[in-house]
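Trainee: kindly return the folded structure for what I paste below:
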Amino acid sequence: MAVETTAATGALIKFFGVPLLTSAAATSLGFMFMWPKTRKEAFLRIGTTIIFSTLCGPLLVVALRSWWPGLFEAARDIAIMYGVDPALGVVFIAAPVLVLAGLPAWWVLGAFVRWFGRREDKDIGELARDAAAIVHNARGRP
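Mentor: Now for the predicted structure:
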């Protein structure tokens, strides 16, 4: 029995498929460099990476397209050269950008989870003082 798709289903797969696949690639790269300590942390970081990649990735692609339009034209030409749909050339550029958009979320969230984990017995005032001390040390102030 063959699975038939409508145009709307195909559009949904195209719309959500690329961001989800690239988010999965960003997550796997994050696992390679910074393994989560608990299952809860893993699910939180995976979800954050997918959301960040899906929301911020397209904005980065649009910014890159406005900054360097020739790159997308070259990708379209390469798609034609390989005999595939010219619109697929955008994916050649967009997929790595979407992956790169998700990686900072993975690392930043992991750093916050670990920072808060080391200070779990402190109240909000003590956390604020710790954060202020870190900022002052980073700026080189005594």
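Trainee: contacts, neighbours, all on C-alpha from now
Mentor: OK.
Trainee: which residues does the most centrally placed residue in the chain contact?
Mentor: Of all residues in the chain, the one closest to the mean position by C-alpha atoms, centre = their mean is Gly102, 1.1 Å from it. With contact set as C-alpha atoms under 8 Å, 6 or more residues apart in numbering, Gly102 has these partners: 23, 26-27, 49-54, 56-57.
Trainee: need the max-distance pair from these.
Mentor: Farthest pair in these (C-alpha to C-alpha) is Thr27 and Cys56. Separation: 15.0 Å.
Trainee: between the two, tell me which one has more neighbours.
Mentor: Remark: of Thr27 and Cys56, Thr27 carries more neighbours, 24 against 16, as counted by other C-alpha atoms under 10 Å.
Trainee: show me what contacts the more buried one?
Mentor: By C-alpha under 8 Å, 6+ apart, the contact set of Thr27 is 46, 49-50, 102-103, 106.
Trainee: three-state assignment of it?
Mentor: helix (DSSP: H, G, I helix; E, B strand; the rest coil).
Trainee: I'd like the distance between it and Ile93.
Mentor: 19 Å (C-alpha to C-alpha, to the nearest Å).
Trainee: here is the second sequence; please produce its structure so I can put it next to the first one:
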Amino acid sequence: MNFDISAAGATWIKLLGLPLLAALLATLLSFMVMWPRSMKEAIIRICSSIIIATFAGPVLVAAVLSWWPGLFDSANAVAVLYGCDPATGFLFIAAPLMAAIGLPAWWVLGACVRWFDRRRDKDIGELAADVAAAVKEVRSGR
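Mentor: As a prediction, the model looks like this:
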């Protein structure tokens, strides 16, 4: 069995490269909106964007592909117009979707950290009561 190293490397780049590049783009866009206050915050934001783009990004791409397959067909046609491989058109749609899903990751993470920080001295039961009260408040429309 002949194993081609370059084919294996290309496969890993396809599997990991797109989510990582999308997460990098999402992080750079989020830094344009709000610069991190510390190196620790920057690292956390980068990691959270990478994790979300890596795991939720392909799910979003699959969902959009099932809801709107014509979009990907059009992107393939555009790739051919640019002289690229038609499969490259898939990346025209997938990369922005994966970057977009990575954008709110650090905002959600920050909100969770602040929520837990305000309740630092509470046990799990008190935290559950706070969650129930917050859900009740949201449902009542206050």
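Trainee: picking up where we left off before, inside helices: which ones of the contacts of Thr27 of the first structure?
Mentor: 46, 49-50, 102-103, 106 (DSSP state H).
Trainee: first-to-last residue distance for stretch 115-125 of the second structure?
Mentor: End-to-end distance (C-alpha to C-alpha), stretch 115-125 of the second structure: 15 Å.
Trainee: now it: which residue numbers in the first structure?
Mentor: Using TM-score structural alignment, stretch 115-125 of the second structure corresponds to residues 115-125 of the first structure.
Trainee: any idea how far that stretch is from the chain center?
Mentor: 27 Å (C-alpha atoms, centre = their mean, to the nearest Å).
Trainee: can you check stretch 40-59 of the first structure too?
Mentor: 6 Å.
Trainee: buried residues in it?
Mentor: Residues of stretch 40-59 of the first structure classed as buried: 41-42, 44-54, 56-58 (neighbour count, 16 or more other C-alpha atoms under 10 Å).
Trainee: over to stretch 22-40 of the second structure?
Mentor: Quick answer for stretch 22-40 of the second structure (16+ other C-alpha under 10 Å): 22-28, 30.
Trainee: adding distance to Leu16 of the second structure, write the residues you listed out as CSV.
Mentor: Listed next are these as CSV, based on distance: C-alpha to C-alpha, whole Å:
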residue, distance to Leu16 of the second structure
Ala22, 10
Ala23, 11
Leu24, 12
Leu25, 14
Ala26, 15
Thr27, 16
Leu28, 18
Ser30, 21
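Trainee: just the helices from the first structure, written as ranges.
Mentor: Going by DSSP H, the first structure shows helices at 7-33, 39-67, 69-81, 88-118, 124-139.
Trainee: what sits up against stretch 41-50 of the first structure?
Mentor: 19-20, 23-24, 26-27, 36, 102-103, 105-106, 109-110, 113.
Trainee: trace Leu29 of the first structure over to the second structure, please.
Mentor: Using TM-score structural alignment, Leu29 of the first structure pairs with Leu29 in the second structure.
Trainee: its match reaches Ala100, doesn't it?
Mentor: No. Applying C-alpha atoms under 8 Å as the test, Leu29 of the second structure and Ala100 come out as separate, 9.5 Å apart.
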